[in-house]
Structure formats: structure tokens, C-alpha cells
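Engineer: this one's sequence-less:
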């Protein structure tokens, strides 16, 4: 199995990295962060023109008909530059929800606009009282007299929900989980936009008899699980990019920050700590790759193991995110705590990543319920 990037992926990574270095440096990111919307629609349109917003979308819906492997390349580059635009929310979560659950008519109506950068999507699955229990929402769907459906309930921390034009909403209808498409300007929908600690936007939603369209999913639970697995695999790729940038920034600081007439990096204890962080980064990179293989594998039985493999990888990447971000702050000393210095922004983003779809406790408990990553065998003492 060839685990290296192919020529197309290498070209994609190189082109995007050059663009981000020149057009998305720390100063320009800060300018976007302080803007009213907190994103740059100009940059979003540039991403659309590069074909980044529909990489894994079939050509019939305006996409590039590629794979999640290319999506992971983009996510890693965006992590390196701490891109604020809702790539994860719209181009990964929302797009895959519509692709996997939507009817042909719904896909044709929504996805071309997403690929062109004209439409933002968001998935509303978290609720105030349910923590990460996304498969058992309290939001209800009720059949309307005209044959449609209306939704009532609350959703919170909807990633990308502050700018979304359409929401994919989870709700229960007659005891069954369903996925529903709701327009942002639908009657009865109230949206309260807010910013996360990492600067990305989200929103809280209240739905009061809000008109919606059922997405044509045979098994909404299975679709939702796959969408979250793809989101987790993308966020792990993004985390690797952010971790790599954090560690590079920290190593450069150790080489240039002088104390008592010499760079602090000559201190052997700091060298050992930096070496440990580099090893942890490579472990996280390997597990992010493992998750990517899990969501792209077409082997027999791969679908059964996909979720287990993704959450196992996420446990490792989350631990690396916590360790490397905290160590990077500490090795920068007081300057690492200031808003003006970039390392703190990486720490904020990495901290939020570890709690976007789940946390260490929920991941560990779920993996234990699934029997662990490796099936246990009793020792044969004979």
C-alpha cells in the first residue's frame, strides 16, 4: 500500500501552501478575525475557484469527483494556517450529509452552490441537554397537512451555523431518527450567532414549527455516524497541520530566544522535551493517516470497522493536541500567553478540536463498548 501523496495531491498541497503563505499570514488572519462576520467571503470564493469546496463531490453536482484523501490534504494545510472559514462545517459535514442522505433533486438543488462558494451548509446535531448524544435528539419532527414536515426544538454549538444558508438538522419523527434540510430564513427559525474560543463561528438555533424537507436517507443513524467519522478524520488532518506549525514555531523560538548570552535551545532538558514532542507529532500523523485509510477503504468489512478505527485514532490525536499545545505555550514562556503572538491561537484551536464532536471520556467509553481497537485473546498456557 502506497501511503505517500500522489502527484495530484502533492501539487494540491504545494499550490495551496503557497497561496496561504502569501494570502493568509498571521496579520491577514487577525484582520479577518476582527471583521464583523469573522470570515472572508473573498477568501472563500478563492477556495471555490481552486476547486477546494467540492473535491469529493461528483462532477454531476459541480464537484471535482475526487476522494477524501484530497480533502485531508486541504484540511492539513488549513490547520497550518488556522483558516477561519467554515471548511469543516460546510465542505465536509454539510456536503457529506446531503451527499449521503439527500435525494437526487435535493443534491442538484444544494451542492452546486456549495461547490461554487455561494452556499454555506451546517449540520445541527448537538443539543443543550444531551452533550454528545447526537443519535437521540429531543428535537421533534411532525408531519404537516400539506405533506411536508415541521421541526420544533433547540440546537446549540452548530459549527458554521453563524453564516449557514441551509442546515441539516437531526430530529425524531414517530420514534425514528431523521435528517432534515432547513433553510436559514425559514419561518420559526431563530439563530443566535457566536464565536468559539478559537475564533470560528457557530450558532444556537431554536425551531418552532419550522418547515423542513426530509432528506431521503434509508438509515439516518448510519448516515450521521459516517458524517461524524468523516468530520473527525478531517479534523485530525487539520490538527496535524496545526501541531506541525506549533512545533516548528516552538523550535524556532528555542533557537533564537537568548538568555544569559546563549539561545535557550542549548539547554539539554528543552532539547529532550522538544524531541519528545516531535515523536508525539509523528505518532499523531500516523493515526490521522490511519483514520483517513479507515474512511476511504473499500475492503470487505471495512465499513463495520470504520467507526471503531476513527475513534481510536482520535483518542491519540487529541492527546497529542493537548500535550503539544500546552508544552509549546510553556516553552514560549510569558510571550506564549499573549494574544499578539500566534502560538496561543494554535493552542486555542487545538483545544477546541478535541471537543468538537466528542471528548476523551466519551471516546474512551465508546471504544471500550466496541471491544477496543485490538480484539483481546486469552493466553494459551498449554
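Structural biologist: Noted; the coordinates are in hand. Predicted model only: the values in this text are computed from it and were never measured.
Engineer: going forward, measure contacts and count neighbours with C-alpha atoms only.
Structural biologist: Will do.
Engineer: what about the strand ranked longest in the chain, distance to the chain center?
Structural biologist: Using DSSP state E to define each element, the chain has its longest strand at strand 201-214. The chain centre lies 21 Å from the centre of strand 201-214; the measure is CA atoms, centre = their mean, to the nearest Å.
Engineer: this is the comparison structure:
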């Protein structure tokens, strides 16, 4: 298998890295951290102009028809700048679920707007009692004469405060299909009965909790034909973990580069730190962990359209391994910077916080080691 990037992929990587380097400096990140929105609408418009919002959307709906590898290239560049725009929520999760589950009319209504930046999405699935089990959903969708009535609550919704529409998962209660199946519903953020409580995420960006108190929806709010959406949810989350893994690689690479440069400049007893053999060994271990993580993220991206068990094992393997490597690289970077590593003035801490947040999204390393092993027994 040829793993070299194509010319188009190399251009995407170069343009993304250049844009992030020019647009995301320390001052920009501090402003976004103190901004109640958590991201820049002007930058989001630039994403649309650059074609990044259209990247994975099929060409027939105004997209570019890109795949998970291209998303990974973009996400690694985003990691270098700690990008806080709602790209994962809208594009990697939201657009993918609409493309996978939506009817032709729903795709035509939503995907072109996503591609041009006029529609932002979020995916509300996690619940307090689920503990990262995607099949556990307590939120209920009851059929009514006019459509649907939703009741329940969701937690840790990425960028839900910024979304125009939220894709909500719920157990369908009607008389036209098997009980216990999960449906996906498009809910406007301004829908009566929908209450959003947002908060800052560790490492930048925002998330929210959502309460649905007797939310009434039209019949066409249900994505697709009402078949069980759990397989599509698992596919979308595996795809997202591959993208987040690539973002983590970009963060880890930045920490490695920053630490390497610091050890060359910082002197101790008249010699740079990098002249110390023990320090060199630690830097080499960091570099090895970054390369291993990059390989695991790429493998997960290459497997997103494989058979469900193969895809899920690749995603969980990447999430578990990258989470472990990320903590090692982050801790080593802070330690090698000495006392400066824990100050707000130095951005090493901000990058490490994003890595800690990555490790908990959609389940930590321990959870995914277990999922990987369980899938291996059923393969």
C-alpha cells in the first residue's frame, strides 16, 4: 500500500499549516479563551472560502468528496494551532450523520448550507448514565399526531451553543417498528423547550449540556426512515476519533518541536540542556511516541469505511494508544521546561490541557483498550 500523500493532499497540508501559522498565535488563542462564543465567525467564513467545510461532503451537494485521510491532514494542522472552531461538531459529526442517515430531501436542504458555512451543527448523544456506551440512550421520542415529542437530557455536546441545529439521538416509541431502536432528530437551537447550558472546555473551545423538556417536532425532523441509527452513530464516532487522533498528533508535534528548541537554548552549567544524554533520550522517546501516534491515526482514517468490527478496532486502538502517548509527551514537555512549564505565560500548558481533554472525549484509553479486546473476541 502506498501511504505517500498525493499532490492534492500535500497542497492541502501546506495550505492548512500556513493558514494556521498565520492566523493562530498566542494572542488569538487568549482572545478566544475569553470570548463567550469560543471561536471566530470570521475565521469560520474563511474555512468556507478555503473549501474546508465542503471537504467531506459529496460533490452532488456542493462538496469536494474528500475522505477521512484528508480530514486527518486538516485536523493535524488544526492541532498545531489549537483551533477552536466547531469543525468536528459540524463537519466530522453533523454532516457525516446527515449524509449517512438523511433522506434525499434532508441532504439537499442541509449539506449545501453546511458547505458554504451558513449552517452549523452539533451532535447530542452522550448521557450521564451511559458511561461512553453508545447504545445506552434514555432520551425518548414519542410519536404524536403532529410529529414527535422529545424528552430527556444530554451532556458534553461539543459546540452545541454555536449550532443552528442539533442532531439529537432518542429512543423511538411508535407502532411502526421494533421497540428500543434509536432515531436521530434535527432540532433547531431555538426550539421551545430546548435549554442549552454551555461551559468552556479544557484546552479551548466550548461544550454544553442540553435539557429537552417536552420538545415538539414535525414529522420530518426524524433523519431518514426511522431505522435503528446505532450503526451510523458508531460509524460517525469512530470517524471522529480518527480525526481527533490526528488533531492530537498535531498538538504532540508542536510540544515536541517547542521542547526541542527550548533545550537547545536553555543552558545549565554552561551547556545547553540538549547536550545532556539523558535529555536526548527523553526527546527521542517523545519523538517515537509522536510517530507511533501518527501511524495509529492514519490507520484509523484508512479503516473508516472497512467492515464494522475492523473499523471499530482500528478506531479504539488509535484512541487508546494516542491517549497514552499524548499524556507521556505532554508530561515530558512540561517537565523539560522546568518551572516555566506550568506558567500561564508559556503555552505548553494550554496544549497539554487539550491533550487531557482529548483523552476523555468518547472514552479514555482504559475504555477503548477494553472495547478493542471485546471486539477482538467477537471478530
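Structural biologist: That came in fine, so what should we check first? Source: prediction; values computed, not measured.
Engineer: what's the TM between chain one and chain two?
Structural biologist: Superposed pair, TM-score by TM-score structural alignment, normalised by the length of structure 2: 0.94. Supporting alignment: 369 aligned residues with a CA RMSD of 1.5 Å.
Engineer: Structure 2: matching residues for the next helix or strand after the longest strand of structure 1?
Structural biologist: Where DSSP states H and E defines the elements, the next helix or strand beyond strand 201-214 of structure 1 is helix 220-256. Under the alignment (TM-score structural alignment), helix 220-256 of structure 1 falls on residues 229-265 in structure 2.
Engineer: To what extent is residue 175 of structure 1 buried, counted in neighbours?
Structural biologist: 10 (other CA atoms under 10 Å).
Engineer: right, I mislabeled it, should have said residue 148 of structure 1
Structural biologist: When neighbours are defined as other CA under 10 Å, residue 148 of structure 1 has 12 of them.
Engineer: Distance of it relative to residue 211 of structure 1?
Structural biologist: Distance from residue 148 of structure 1 to residue 211 of structure 1, counting by CA to CA, to the nearest Å: 7 Å.
Engineer: what's the answer for residue 107 of structure 1, then?
Structural biologist: Relative to residue 211 of structure 1, residue 107 of structure 1 is positioned 19 Å away (CA to CA).
Engineer: okay, these two: which has more neighbours?
Structural biologist: Between residue 107 of structure 1 and residue 211, residue 211 has the larger neighbour count (other CA under 10 Å), namely 23 against 18.
Engineer: The more buried one matches what in structure 2?
Structural biologist: In structure 2, residue 211 of structure 1 lands on residue 216 (TM-score structural alignment).
Engineer: Verify the stated contact: residue 247 of structure 2 with residue 75.
Structural biologist: Yes - with contact defined as CA atoms under 8 Å, residue 247 of structure 2 counts as touching residue 75 (4.7 Å).
Engineer: These two: who's more crowded?
Structural biologist: Taking other CA under 10 Å, residue 247 of structure 2 and residue 75 do not tie; residue 247 has more neighbours (30 against 27).
Engineer: Quick one: residues contacting that one.
Structural biologist: 72, 75-80 (CA atoms under 8 Å, 6 or more residues apart in numbering).
Engineer: cool, and residue 362 of structure 1?
Structural biologist: Residue 362 of structure 1 sits in contact with residue 132, where contact means CA under 8 Å, 6+ apart.
Engineer: Aligned to it, what sits in structure 2?
Structural biologist: Per TM-score structural alignment, residue 362 of structure 1 is aligned with residue 367.
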